[in-house]
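> Sequence isn't available, so here's the structure alone:
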């Protein structure tokens, strides 16, 4: 019997590597795994729907649900999760000594709808007295001039936002003090180079993120896996097949990460860091599915709606293919 051929565009992750290497194969599917940078995957999927299956920014996916005919359906598989307190940078002379000082400042962001920035705007509002509309935003390329939003946005007038000049970059503007701060998933080049003019807003990132988790129980979700809607409509069974395979691949990654015979990654204290993560966040700290992630998703969806990115507040269960939320009971 022939198998369905699908192309899956995704990052190079330990939790999906078994699918890339074909040691785990989804039932009934031959999968071509394309290892691509996340920005390229998101742009090509949002603009041109090039792949049958792809990793996608959680924010971009929720934006897409507002279309008359939503082009994707998601699986509750979270290829990227990350605390993002370390994603806020500021100019050393901007008068920012704490997160609360961001009120009234000019903050750059490559795109307003980036998931990391939705999270940080929400966290700043909830926990640091910086409502999202108390800041002026500028958008554009971080390291290369000319970046634009992947999807058209219809933002409320309360959002003060403009594009930087087409020949400028956010990293250069931050270093030169033309903007006060920058919220970005990627480390800006001046900071990476040790430029003293640029520093992080949260001076002790790890302590801030641990405190945030202790207070909220939230380990932020960044990316989901989406299936193109036309593929799902023709073959609804692929949702469960892919979900099972991705879950098995994650479990395999858990096991290999705790193999102490030789370090899998170039981190000297990888094993004790893994044990600490399990102690603080639980053994299944990178959990998939709706159970255990409902509050995290509900918080993000509230932020997304409050910040003008979605016209209504979605419920977590509305995001996912129903088949991926159920399993057979033996």
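Looks like it arrived, so ask away. These figures come from a predicted structure and were not determined experimentally. Numbering: from 1, shown residues only.

> CA only for contacts and neighbour counts going forward, please
OK.

> May I have the secondary structure class of residue 224?
strand (DSSP: H, G, I helix; E, B strand; the rest coil).

> Counting neighbours, what do you get for it?
25 (other Cα atoms under 10 Å).

> Contact partners for it?
With contact taken as Cα atoms under 8 Å, 6 or more residues apart in numbering, residue 224 is in contact with 55, 56, 57, 58, 74, 75, 76, 77, 78, 79, 80.

> repeat that with 6 Å
Going by Cα atoms under 6 Å, 6 or more residues apart in numbering, residue 224 touches 55, 56, 58, 77, 78.

> Closest one of those to residue 128?
residue 58 (23.6 Å; Cα to Cα).

> which residue ranges form the helices in the stretch 151-300 of the chain?
Ranges of helices within the stretch 151-300 of the chain are 170-175, 189-192, 205-216, 229-234, 237-257, 270-281, 294-306, based on DSSP state H, counting those that start in this stretch.

> starting at the chain centroid, how far to the last one?
The gap between where helix 294-306 is centred and where its chain is centred comes out at 13 Å by Cα atoms, centre = their mean, to the nearest Å.

> can you pull the buried residues of it?
296, 297, 298, 299, 300, 301, 302, 303, 304, 305, 306 (16 or more other Cα atoms under 10 Å).

> again, but for the fifth one
For helix 237-257, a neighbour-count test (16+ other Cα under 10 Å) marks 238-254, 257 as buried.

> Second structure for comparison follows:
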């Protein structure tokens, strides 16, 4: 009898986090799916390795994925997304008169990169608060991840702060606000832009029905054509990893977040039991909002959502 060759193990790239640790440790299995995982230090590294074809499957910045799809269709997105309540991550100096996104009209706003996923979400929030983003002076602290990015006419971009840190540009007064998807490491002399960042973030999510998507799991399209059933197996793999992480996250974080279990309960009560679930049904509303924002802000001409992402459920 001839032995049939087994498919090569799928090469997955993952940045260490609660939702990827079960994969990095090899704890999660799906029948018929062989995989190996390479840890990457940052989402930038993981994203760029995916774009260079060094990984079969990788967690990528959503904005970079959307732009990459405009250039070619070599990658396809699974309905496996990382989410964050992005609106809370806006900061200013202590003593500033600023209060909330609505107060940023005409201000100097620092961003890690202009076309960062979080920056697109924050500009969407500004629009919701009636702020004309063309009237804001945008101050990127680094070049955009992808070379050759264009910027819309009429947008004010000041590159003079490039290379500096967010806390530095805020404390010095060279920027009025800094927005991102996490807070500066050193908050000395700084504060949140909103007087109630948690309450406002939850209210926005309930009002819009959107919990922002920040990362997507992308797969080489050629590999999916070669291996029917692989996409479904990968969604199942990531879903099992997510459920394991949800059960263990409060225990793992207890040294720093001793009320983690109670906080998870509060979050589910505020956002719904399935707010963080994978699958197309749970992800489509936020995904379409983001893609519409990417077009409206001029990052891409259009996004064919129904072909860029697979409509699968766990």
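Now that the structure is in, tell me what you want to look at. All of these numbers come straight from a predicted model, not from anything done at the bench.

> Can you calculate the TM-score here?
Taking TM-score structural alignment, normalised by the length of the second structure as the basis, the two superposed chains have a TM-score of 0.88; 307 aligned residues with a Cα RMSD of 2.3 Å.

> re earlier: any chance of the helices of the stretch 151-300 of the first structure in TSV, with distance to residue 17 of the first structure too?
Output for those, formatted as TSV (distance: least, Cα to Cα, whole Å):
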stretch	distance to residue 17 of the first structure
helix 170-175	33
helix 189-192	28
helix 205-216	27
helix 229-234	23
helix 237-257	7
helix 270-281	19
helix 294-306	25
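
> Looking at the ones you listed, which is nearest to residue 66 of the first structure?
That would be, of those and by Cα to Cα, helix 294-306, which comes in at 11.4 Å.

> where's stretch 241-249 of the first structure relative to the chain centroid, distance-wise?
Distance, centroid of stretch 241-249 of the first structure to centroid of chain: 20 Å (Cα atoms, centre = their mean).

> Same check on stretch 146-155 of the second structure?
20 Å.

> ok, now stretch 58-68 of the second structure?
9 Å.

> Kindly report the same for stretch 59-76 of the second structure.
On Cα atoms, centre = their mean, the centre of stretch 59-76 of the second structure falls 13 Å from that of its chain.

> buried ones in that stretch?
59-70, 74-76.

> what lines up against residue 104 of the second structure once you look at the first structure?
Aligned by TM-score structural alignment, residue 104 of the second structure pairs with residue 102 of the first structure.

> which non-adjacent residue is nearest residue 114 of the second structure?
In this structure, residue 114 of the second structure finds its nearest non-sequential neighbour in residue 140, 5.6 Å apart by Cα to Cα, 6 or more residues apart in numbering.

> One more: residue 290 of the first structure?
residue 76 (6.5 Å).

> Counterpart of residue 115 of the first structure over in the second structure?
Residue 115 of the first structure maps onto residue 117 in the second structure, by TM-score structural alignment.

> wait, doesn't that match sit right on residue 63?
Yes - counting by Cα atoms under 6 Å, residue 117 of the second structure does reach residue 63; the two are 4.9 Å apart.

> got the angle for the top strand by length along the first structure vs helix 237-257?
For the first structure, the longest strand by residue count, based on DSSP state E, is strand 72-81. On the basis of axes from the mean of the first three to the mean of the last three Cα atoms, to 10 degrees, strand 72-81 of the first structure is oriented at 10 degrees to helix 237-257.

> what's in contact with strand 72-81 of the first structure?
Here strand 72-81 of the first structure has contacts from 220-229, 288-289, 320, using Cα under 6 Å, 6+ apart.

> Sketch out the strands for the second structure, chain order is fine.
Going by DSSP E, the second structure shows strands at 10-14, 35-39, 57-61, 75-83, 90-93, 108-111, 137-140, 156-157, 177-179, 190-192, 213-220.

> Which residue would you name as the spatial centre of the second structure?
residue 214 (1.6 Å; Cα atoms, centre = their mean).

> what's near enough to touch the alignment partner in the first structure of that residue?
Residue pairing (TM-score structural alignment): residue 214 of the second structure is matched to residue 222 of the first structure. By Cα under 6 Å, 6+ apart, residue 222 of the first structure lies in contact with 58, 80, 81, 115.

> What residue in the first structure is paired with residue 168 of the second structure?
Under TM-score structural alignment, residue 168 of the second structure pairs with residue 172 in the first structure.

> And for residue 49 of the second structure?
With TM-score structural alignment as the criterion, residue 49 of the second structure pairs with residue 44.

> Check the burial of residue 101 of the first structure by counting its neighbours.
15.

> Look up how far residue 180 of the first structure lies from the nearest residue to it once chain neighbours are set aside.
Setting aside the residues directly before and after it, residue 101 of the first structure is nearest to residue 95 in space (Cα to Cα, 6+ apart), at 7.3 Å. Here the criterion is Cα to Cα, to the nearest Å. By it, residue 95 of the first structure lies 8 Å from residue 180 of the first structure.

> quick one: which of the two has more around it?
Neighbours around residue 95 of the first structure and residue 180, counted as other Cα under 10 Å, are more numerous at residue 180. The numbers are 24 against 12.
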